[in-house]
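Asker: turn this into a model:
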Amino acid sequence: MDLRPAEVTSILEKEIESFGGASQMQSVGTVLTVGDGVARIHGLDNCMMNELLEFPGDVQGVALNLEEDNVGCVLLGSASKVREGDTVRGTGRIISVPTGEKLLGRVVDALGNPVDGKGPLGTTDADLRPIEQPAPSVVERQPVTEPLQTGIKAIDAMIPIGRGQRELVIGDRQTGKSALLVDTILSQKNTGGGDPSNPEQVICIYVAVGQKQSTVVDIVRRLESENAMAYTIVVSASAI
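Answerer: Now for the predicted structure:
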């Protein structure tokens, strides 16, 4: 069968038009070693500092150590799911977490993913904020001018804490550190009636790192029973 040049050109143009969308370049590497929650990865030549990396088994990590021949990555999930030789994919995105009023009353993990079974947060890309941000200068910070009432008379009278002040609570195990902080959260209902839309209401964030999941559940239930979750966010990076 003879084909004229115009027909050949027409066939080629149709094939080109029917070809799939533009190809996407993706950075891919291989796990060299893994241990103590840290993975060494080879092949991610274009990896950025604080870039979010994806591992098999829905495990994610963040690149923190960029070397000439490998990348050091801190795993944000179960390290037992990651094996030497696994394929790692770069996302090209700096690790970010959702922020805003939609997180009030919710329990999220370290990446801001909801873990309370109440559905998605409803946040958008505009609500994402990189985890690493330049700290405000001393001039930009609002001065500490009023106390934060903890509800514990011994503290409020003898060693008052300023609203906006950083305070460290130190104690041995089972001495009531968590109970003290939960009581402080409950006391903040008096600042604005527990209404987060009230500008006087203190917004509380309870971060549980390494605590048992059952302990976190008990704390959330107590906050809910006291109607304190309306102005509280719980971040749970719990132990198994």
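
Asker: drop to CA atoms for contacts and neighbour counts, all remaining ones
Answerer: Will do.

Asker: what's near enough to touch the residue positioned nearest the centre of the chain?
Answerer: Centre of the chain computed as the mean C-alpha position; nearest residue by Cα atoms, centre = their mean is Leu111, 2.3 Å away. Going by Cα atoms under 8 Å, 6 or more residues apart in numbering, Leu111 touches Ser96, Val97.

Asker: for comparison, sequence B:
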Amino acid sequence: MQEVGVVVEVGDGIARVVGLQRAMASEIVAFPQDIYGLVLNLEEESVGIALFGDSDRIQEGDEVHRTRRVLETPCGDALLGRVVDPLGRPLDGKGPIENTVMRKAEIIAPGVIDRKPVDTPLQTGLKSIDALTPIGRGQRELIIGDRRTGKTAIALDAIIHQRGTDVLCVYVAIGQKTSSVARIVDTLARHGAMEYTIVVSADANSPTPLQYLAPYAGCAMAEHFTYGGKDAFVVYDD
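Answerer: Reported below is the predicted structural model:
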């Protein structure tokens, strides 16, 4: 028997719904007009749902249907060379993406014992980094600085430098202007880097919940390659 709830309040990308007592945290639910949401807040009388679409299209009294599926992200080689949103929907006008596999967007991270030691460098192509502060495969690195100081350029140079190596790349653009994302994609394409890169974009016009999801989606796509025995390089750029 399908469980159906009703919207009692909506605003700022969040819908409050009653009647979904059995909803799970991080479950995907379906609204009218092909809008989906993510269950984030479980309360005694209602649930709070983050909307992956325009909240103005959702009205009080609309029905909400459970899917009984937790949040998953499409992954696989078919995404290489494409620009997608955090739900894996294409944004580049190149048609639908097929032959993907689904992977949970949020999983338990492996423990320290299960992780391999960092023993292989990731060449960025920047001598000042590779010689003085080398980055290892399996390592995280924070790039900070004032506006327009070249932070994105460093990340793009590192992606471009992976051409001809066994490293696959995922670039996650969070809250950026659409024009900025388009320039980045053009730069990667001109240098032949889109062949081994996935661009995940949740631009400034995207709903806030979609921007929240972007890092999880990018990480899941990269982990798919990692657990398949490949190396992956992920850039989160906000």
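
Asker: please work out the TM-score for the two chains.
Answerer: Scored against TM-score structural alignment, normalised by the length of the second structure, the superposed chains reach a TM-score of 0.80; 205 aligned residues with a Cα RMSD of 1.6 Å.

Asker: skip the chain neighbours and tell me the closest residue to the residue opposite Gln162 of the second structure in the first structure once aligned.
Answerer: Applying TM-score structural alignment, one finds that Gln162 of the second structure aligns to Gln188 in the first structure. Nearest non-adjacent residue to Gln188 of the first structure, counting by Cα to Cα, 6 or more residues apart in numbering: Val202, 6.1 Å away.

Asker: so the one you found is in contact with Thr191, correct?
Answerer: Yes - assessed by Cα atoms under 8 Å, Val202 of the first structure is found in contact with Thr191 at 6.5 Å.

Asker: tell me where the first structure has strands.
Answerer: Taking DSSP state E as the criterion, the first structure carries its strands at 28-35, 38-42, 51-55, 59-66, 71-75, 87-94, 96-98, 107-108, 128-130, 147-148, 161-162, 204-212, 232-239.

Asker: kindly reformat those as TSV containing mean neighbour count and distance to Leu223 of the first structure.
Answerer: Formatted as TSV, the strands of the first structure follow (neighbours: other Cα atoms under 10 Å; distance: least, Cα to Cα, whole Å):
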stretch	mean neighbour count	distance to Leu223 of the first structure
strand 28-35	19	36
strand 38-42	22	34
strand 51-55	22	32
strand 59-66	20	30
strand 71-75	23	30
strand 87-94	18	33
strand 96-98	18	22
strand 107-108	22	12
strand 128-130	14	26
strand 147-148	16	19
strand 161-162	17	22
strand 204-212	16	11
strand 232-239	21	8
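
Asker: present these as JSON lines; the columns should include distance to Lys177 of the first structure.
Answerer: Converted to JSON lines, the strands of the first structure look like this (distance: least, Cα to Cα, whole Å):
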{"stretch": "strand 28-35", "distance to Lys177 of the first structure": "31"}
{"stretch": "strand 38-42", "distance to Lys177 of the first structure": "30"}
{"stretch": "strand 51-55", "distance to Lys177 of the first structure": "33"}
{"stretch": "strand 59-66", "distance to Lys177 of the first structure": "30"}
{"stretch": "strand 71-75", "distance to Lys177 of the first structure": "28"}
{"stretch": "strand 87-94", "distance to Lys177 of the first structure": "34"}
{"stretch": "strand 96-98", "distance to Lys177 of the first structure": "27"}
{"stretch": "strand 107-108", "distance to Lys177 of the first structure": "20"}
{"stretch": "strand 128-130", "distance to Lys177 of the first structure": "30"}
{"stretch": "strand 147-148", "distance to Lys177 of the first structure": "17"}
{"stretch": "strand 161-162", "distance to Lys177 of the first structure": "16"}
{"stretch": "strand 204-212", "distance to Lys177 of the first structure": "12"}
{"stretch": "strand 232-239", "distance to Lys177 of the first structure": "16"}
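
Asker: returning to that earlier point: can you give me the neighbour number for the match of Gln162 of the second structure?
Answerer: Other residues near Gln188 of the first structure come to 23 when the count uses other Cα atoms under 10 Å.

Asker: if we can go back for a sec, more neighbours: which of Val202 and Thr191 of the first structure?
Answerer: Each of Val202 of the first structure and Thr191 has its neighbours counted (other Cα under 10 Å); Val202 has more, 22 against 16.
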